[in-house]
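**Student:** Let's see this in three dimensions:
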Amino acid sequence: MKNYKMIIQYDGSRYLGWQRLPKSDRTIQGKLEDVISEMCKKEIKIVGSGRTDAGVHALGQVANFKADISMTENEIQEYINHYLPKDILVSEIQEVSDRFHSRYNALKKVYTYQLYTEEYQSPFYRKYSWHIKEPLDMFAIDKAIDILQGTHDFLGFSSVKKPTKSTTRTLYSISYVKEGPILSFTFTGDGFLHNMVRIIMGTLVEVGQQKMSIEDVGKVLQDKIRAEAGITCPPHGLFLSRVYY
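**Tutor:** Sure thing, here's the model as predicted:
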């Protein structure tokens, strides 16, 4: 039995998220498993590095599956991409050690969130960015970023209701770059709680709009209460960019 690692890109606009659902064919995992199972002539389960929510995109999602097939890596990639919908792409595939596990072995993840900052949003960006036309106080956002970076209990910046595992994570960095109308934020961490990036992004926007103060951000970390943080920003501006092993 061989173990194959895949790097996957997808436009999540019309999907209900990564994780396969029993009564829907509109998931990324489901589409991949259906094609790979047909290729192998047996049911194949794939393991992803983590879930992405409905509407979230990926440039570098990682998954692995085990199968006993004689095709080359190129033949496997060609087969899968031929039968996948055109908004999902396996950009790389390689045979890896039997011990490789895309979720348990992940050391670091990178997410990107895009804001569209002009008065009127281009129709070509509407599915891939959150339209924020009001000017943002970037000095205040920088101060909030300083507070959020590092190792903290991020429960207040998540949708986790009743945690059964640790909610402490290390946020190595939050950076941003402006290119034309797009203000792109990059979040790098050892792991992320459910909706953590979207809630932090929503909080940073509210800080930039002076709806929240720097002290409010620190209070969320201290009190660990979700209602004290900013809004959960829309999913369509979020991309899983890369997973490190």
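**Student:** from here on, contacts and neighbour counts on C-alpha atoms
**Tutor:** OK.
**Student:** Confirm Tyr79 sits in a strand?
**Tutor:** No: assessed with DSSP: H, G, I helix; E, B strand; the rest coil, Tyr79 is helix; it does not lie in a strand.
**Student:** what's the burial count for it?
**Tutor:** Neighbour count of Tyr79, defined by other C-alpha atoms under 10 Å: 15.
**Student:** how near is it to Asp223?
**Tutor:** Plainly put, Tyr79 is 51 Å away from Asp223 if you go by C-alpha to C-alpha, to the nearest Å.
**Student:** The residue nearest to Met201 when sequence neighbours are not counted: what's it in contact with?
**Tutor:** Residue nearest to Met201 in three dimensions, not counting chain neighbours: Cys233, with 6.6 Å by C-alpha to C-alpha, 6 or more residues apart in numbering. Cys233 sits next to Trp130, Arg198, Ile199, Met201, Gly202 when contact means C-alpha atoms under 8 Å, 6 or more residues apart in numbering.
**Student:** one more, for comparison:
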Amino acid sequence: MTRWALLLEYDGGPFVGWQVQETGPSVQGVLEQAASRLANGAPVPSIVAGRTDAGVHAEGQVAHIDLPDGFQARAVRDALNFHMKPHPVVVLQAATVPDDWSARFSANRRTYRYRILNRRARPALLAGRVWHVPVPLDAAAMHDGAQRLLGRHDFSSFRAAACQAKSPMRTLDRLDVSRDGDIVEIVTEARSFLHHQVRNFAGTLKLVGEGRWTADRVAAALAARNRAAAGPTAPPEGLTLTRVGYPDDPFRN
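**Tutor:** The predicted structure follows:
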């Protein structure tokens, strides 16, 4: 068997999330059904770098699967893409990796982008890709508040109640907020994130942008280590997993 790293892009809107569930179609299910076609119908389990929630998108998700020997990278990519039609999931690149390589555990960086459409008119072309906030937002104030969250902290205030992580401690390397026209963009990077952590950042920083919270209150919410102290969870459609980093990037070539 050969282990393959897959660089994936998908629209999370039609799915219940990455993980297979009985309540509806999942990205994992679509990928594994397609991969089974390359393994003479045998089950092909997948491991993913980040299990995205329902409605969350990906431009640079990474998964790995094991397939019978003999395939070329282009054939793996094209065959999987053919069998995943018409679902909005595609393999951008496929690359062989060592047998002990893991899409999840070999990763050392994950980057997410959260986009807010900040105008009165609702989205038409960007529907399902942004959080529509009609109230004017101060992106500079949001960025100032975001900087209070950088570093290694107990992020219990920004952790979903259903989070299964053993520890709320995480090191946040980047949390930037900027504006480009009507789009307010939040970009964050860390080795790993807690469940709903990025969406809870976005919901909290929106309060700062509206002038309802100060940067000091963001710091106080972090220090409280209590989910009730932070802002609401932003909706999933504005969130995209843009990149997963590895010490030795399998897609570099």
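**Student:** on that earlier part again, now, the contacts of Cys233 of the first structure that are in strands?
**Tutor:** Taking DSSP state E, the ones among the contacts of Cys233 of the first structure that sit in strands are Trp130.
**Student:** Nearest to His152 of the first structure, out of the contacts of Cys233 of the first structure: which one, please.
**Tutor:** Closest to His152 of the first structure out of those is Ile199 (15.0 Å), distances taken as C-alpha to C-alpha.
**Student:** wait, what's in contact with the closest one?
**Tutor:** Contacts of Ile199 of the first structure (C-alpha under 8 Å, 6+ apart): Phe157, Ser158, Ala229, Gly230, Ile231, Thr232, Cys233.
**Student:** repeat that for 10 Å
**Tutor:** Contact analysis of Ile199 of the first structure by C-alpha atoms under 10 Å, 6 or more residues apart in numbering lists Gly156, Phe157, Ser158, Ser159, Val205, Arg226, Ala229, Gly230, Ile231, Thr232, Cys233, Pro234.
**Student:** cool, and Ala219 of the second structure?
**Tutor:** Neighbour list for Ala219 of the second structure: Gly145, Ala146, Gln147, Arg148, Leu149, Ala230 [criterion: C-alpha under 10 Å, 6+ apart].
**Student:** Could you tell me whether it really is in a strand?
**Tutor:** No: counting by three-state DSSP, Ala219 of the second structure falls outside a strand, being helix.
**Student:** separation between it and Lys166 of the second structure?
**Tutor:** Noted for Ala219 of the second structure: a distance of 23 Å to Lys166 of the second structure, by C-alpha to C-alpha.
**Student:** just Asn118 of the second structure next, same as before
**Tutor:** Distance from Asn118 of the second structure to Lys166 of the second structure, counting by C-alpha to C-alpha: 36 Å.
**Student:** contacting residues around Lys66 of the first structure?
**Tutor:** When the contact criterion is C-alpha under 10 Å, 6+ apart, the partners of Lys66 of the first structure are Met1, Lys2, Asn3, Tyr4, Lys5, Ile44, Lys45, Ile46, Val47, Glu95, Val96, Asp98.
**Student:** do that again at 6 Å, thanks
**Tutor:** By C-alpha atoms under 6 Å, 6 or more residues apart in numbering, the contact list for Lys66 of the first structure reads Lys2, Asn3.
**Student:** secondary structure class for it?
**Tutor:** Applying three-state DSSP: Lys66 of the first structure is strand.
**Student:** Could you count how many residues lie near Ala228 of the second structure?
**Tutor:** Burial of Ala228 of the second structure is recorded as 12 neighbouring residues (other C-alpha under 10 Å).
**Student:** Can you tell me the SS state at it?
**Tutor:** Under three-state DSSP, Ala228 of the second structure comes out as helix.
**Student:** among the contacts of Ile199 of the first structure, who's most crowded?
**Tutor:** Tallying neighbours with other C-alpha under 10 Å puts Phe157 at the head of these, with 32 neighbours.
**Student:** measure that residue to Leu136 of the first structure for me?
**Tutor:** From Phe157 of the first structure over to Leu136 of the first structure the distance is 21 Å, taken as C-alpha to C-alpha.
**Student:** just Ile93 of the first structure next, same as before
**Tutor:** To Leu136 of the first structure, Ile93 of the first structure is 41 Å away according to C-alpha to C-alpha.
**Student:** and Val90 of the first structure, how many residues sit next to it?
**Tutor:** When neighbours are counted by other C-alpha under 10 Å, Val90 of the first structure registers 21.
**Student:** To what extent does the helix or strand hosting it diverge from the second structure after superposition?
**Tutor:** Using DSSP states H and E, Val90 of the first structure sits within strand 88-96. With mean C-alpha distance after the TM-score superposition for the first structure, strand 88-96 of the first structure departs from the second structure by a mean of 0.5 Å once superposed.
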